[in-house]
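Colleague: Can you look at this prediction? I've put the sequence above it.
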Amino acid sequence: MASLCSPPLSSIATTHRNLHFTTTTPPPPLPHFPLPTEHSSKLTSSSSSSSSALKWRTGVSFFPSLFTKKGKSSEEIKDELLDAIAPLDRGAAATPDDQQRIEQIARELEAANKIMEPLKSSFLNGKWELIYTTSSSILKTKRPKILRPNGKIYQAINADTLRAQNMETWPFFNQVTADLVPLNERKVAVKFDTFKIGGLIPIKAPDRARGELEITYLDEEIRVSRGDKGNLFILRMADPSYRVPV
């Protein structure tokens, strides 16, 4: 999902039937980060994003508001975003024009964000379904369709333990877990630790399996995140009761 994109399992375990969970070198789906309890002390108010990490934010205000300048509520923007995403096969079928339109709507939603410290929000907990991304390492669009993940992709996050988990379903059922280190109120460093091929065979993740993920919009239904490679991730809550296994 750094982004919370893990390195491709195909490149890590070619001896295990060329199975794959989402990225190339540095980290993935999922997707996934909070710390409402004792971990909240790990946040450093003095930390600030680098100028390169802030480039995408040009023209985007994070001042919370119920309505955008055009008078649209956040609920209306969400509906527009979900409608635009629906026919795009998680982004695999998106044209450059589609991507531009989704980017524009996502920025409108980010500008209407009301949760300024998402890492402290209980809304972050649970299992999220990845419904759109621009990450080619997740979509695998250069592969034949039969070799791409065709089932749902999930990202789960534990607020109290600062753990995350990416999960593929049909046909590969690969998984990866990660530790999250808060960098500021809405951004985490992601360090992947264990892959599971087919959900069964554990493989230790390489040291290069790292990334960053920034949560730019959050409510009880939708999460928008930006990865350190410039990719956009849009996720919808699937199961708020789910917790990442320790």
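Modeller: Thanks, I have the structure now. Note that the coordinates shown come from a computational prediction; the quantities given were computed from them, not determined experimentally. Numbering: from 1, shown residues only.
Colleague: Could you use CA atoms for every contact and neighbour count after this?
Modeller: Noted.
Colleague: Assumed residue 142 was part of a strand.
Modeller: No. Assigned with DSSP: H, G, I helix; E, B strand; the rest coil, residue 142 falls outside any strand and is coil.
Colleague: That one and residue 95, how far apart?
Modeller: 15 Å (Cα to Cα, to the nearest Å).
Colleague: Residue 212 now?
Modeller: From residue 212 to residue 95 the distance is 26 Å (Cα to Cα).
Colleague: Also residue 148?
Modeller: 18 Å.
Colleague: In terms of packing, which of those two has more residues around it?
Modeller: For residue 148 versus residue 95, the count of surrounding residues by other Cα atoms under 10 Å is larger for residue 148: 17 against 11.
Colleague: which non-adjacent residue is nearest that one?
Modeller: Spatially, and ignoring its direct neighbours in sequence, residue 148 is nearest to residue 140 (5.8 Å; Cα to Cα, 6 or more residues apart in numbering).
Colleague: now do residue 115
Modeller: Closest to residue 115 by Cα to Cα, 6+ apart is residue 218, at 6.4 Å.
Colleague: Correct me if wrong: the one you found contacts residue 234.
Modeller: No. Residue 218 is beyond contact range of residue 234, at 10.2 Å (criterion: Cα atoms under 8 Å).
Colleague: Next, show the common contact partners of those two.
Modeller: Common contacts of residue 218 and residue 234, defined by Cα atoms under 8 Å, 6 or more residues apart in numbering, comprise residue 224.
Colleague: What are the boundaries of the strands in the protein?
Modeller: 126-133, 153-158, 163-168, 175-182, 187-197, 201-204, 210-218, 222-227, 232-239 (DSSP state E).
Colleague: another one to put next to it:
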Amino acid sequence: MASLLQSPTLLSQSSRSSYHHPTSSVTCFHPRYIHTTTQTRNLQSLISQRRNGRPKRNLIRRSAISEVSVLDPPPPPFGYQESKSELIASLKLKLLSVVSGLNRGLAASEDDLQKADDAAKEIEAVGGPVDLSIDLDKLQGRWKLIYSSAFSSRTLGGSRPGPPTGRLLPITLGQVFQRIDILSKDFDNIVELELGAPWPFPPIEVTATLAHKFELIGSSKIKIVFEKTTVKTTGNLSQLPPLEVPRIPDSLRPPSNTGSGEFEVTYLDADTRITRGDRSELRVFVLS
């Protein structure tokens, strides 16, 4: 063995032999092999330490900005809320596309009614139950009606008695609003109408305000009680004073028109409201 180490030629040959033939009795002389063997031993030593329960190195890195451990559990996730908001926004857009072009429901067919109802149910399912005892402030404001399933009956009263609509009649329905004041409990239905006039006079534009009071009867249901109707001319005749329409005495009022009604708010957010009435009427409003 000593003679082998003393001979440079033999040493060189042994190094090459040990590199190409791992089973050789002469090992660990080639520089590459020495380096690889050292890494292997270090890895084996680290594995042995962990198996023997020795203290481990702390591999947890910390953020330089927040000082929060990178491997720590994340804070309460906002991702679900974002996903839910995005889903509702998509469903609202779908509902608006379904009811667009239906003239607030006056031009709706049976197929249109079903599609609108299905689209509204999708939003209601994702949004969950409405609790007006907590979110009553969201009712505040002036809401624009963009769809009513009852208008498909072709009457201004929807599912209730009212004047019919049509091209040959002198009444044209304009915009419809609901003005709600949660402090005074005022609940006004505001209807814009255009009344035909004999030629050559232009049509008469009026705004009818049906004033109600409202109260909560449950977490999401509202009861409204009719008080009065006020008609105000607009356009060229806007200078005329408003006219209060006399209320029909209760004894002469038809049984179907009790002066009160109930509906449930099935979806409500900062700019959209969906309600379902006591006569199976679906209404969709946007804040104006």
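Modeller: Looks like it came in fine. All of these numbers come straight from a predicted model, not from anything done at the bench.
Colleague: now the strands of structure 1 as JSON lines including mean neighbour count and distance to residue 89 of structure 1?
Modeller: Converted to JSON lines, these look like this (neighbours: other Cα atoms under 10 Å; distance: least, Cα to Cα, whole Å):
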{"stretch": "strand 126-133", "mean neighbour count": "24", "distance to residue 89 of structure 1": "8"}
{"stretch": "strand 153-158", "mean neighbour count": "28", "distance to residue 89 of structure 1": "12"}
{"stretch": "strand 163-168", "mean neighbour count": "28", "distance to residue 89 of structure 1": "15"}
{"stretch": "strand 175-182", "mean neighbour count": "25", "distance to residue 89 of structure 1": "21"}
{"stretch": "strand 187-197", "mean neighbour count": "24", "distance to residue 89 of structure 1": "24"}
{"stretch": "strand 201-204", "mean neighbour count": "13", "distance to residue 89 of structure 1": "29"}
{"stretch": "strand 210-218", "mean neighbour count": "25", "distance to residue 89 of structure 1": "22"}
{"stretch": "strand 222-227", "mean neighbour count": "24", "distance to residue 89 of structure 1": "17"}
{"stretch": "strand 232-239", "mean neighbour count": "22", "distance to residue 89 of structure 1": "13"}
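Colleague: Throw those strands into TSV and include distance to residue 87 of structure 1, thanks.
Modeller: Compiled in TSV, these are given as follows (distance: least, Cα to Cα, whole Å):
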stretch	distance to residue 87 of structure 1
strand 126-133	10
strand 153-158	17
strand 163-168	20
strand 175-182	26
strand 187-197	30
strand 201-204	34
strand 210-218	22
strand 222-227	18
strand 232-239	14
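Colleague: Quick check: which of the ones you listed is nearest to residue 116 of structure 1?
Modeller: Closest to residue 116 of structure 1 of the strands of structure 1 is strand 210-218 (Cα to Cα; 8.6 Å).
Colleague: and that closest one, what does it pack onto?
Modeller: helix 96-111, strand 187-197, strand 222-227 (3 or more Cα pairs under 8 Å, 6 or more residues apart in numbering; DSSP states H and E).
Colleague: Which of the ones you listed sits closest to residue 205 of structure 1?
Modeller: strand 187-197 (4.9 Å).
Colleague: what's the closest one aligned against in structure 2?
Modeller: Strand 187-197 of structure 1 corresponds to residues 221-231 in structure 2, going by TM-score structural alignment.
Colleague: Give me the mean deviation of the matching stretch from structure 1.
Modeller: Compared with structure 1 after fitting, stretch 221-231 of structure 2 deviates on average by 0.9 Å (mean Cα distance after the TM-score superposition for structure 1).
Colleague: Give me the contacts around that stretch.
Modeller: Applying Cα under 8 Å, 6+ apart, the contact partners of stretch 221-231 of structure 2 are 187, 206-217, 242-247, 259-265.
Colleague: What is the aligned counterpart of residue 40 of structure 2 in structure 1?
Modeller: Using TM-score structural alignment, residue 40 of structure 2 pairs with nothing in structure 1.
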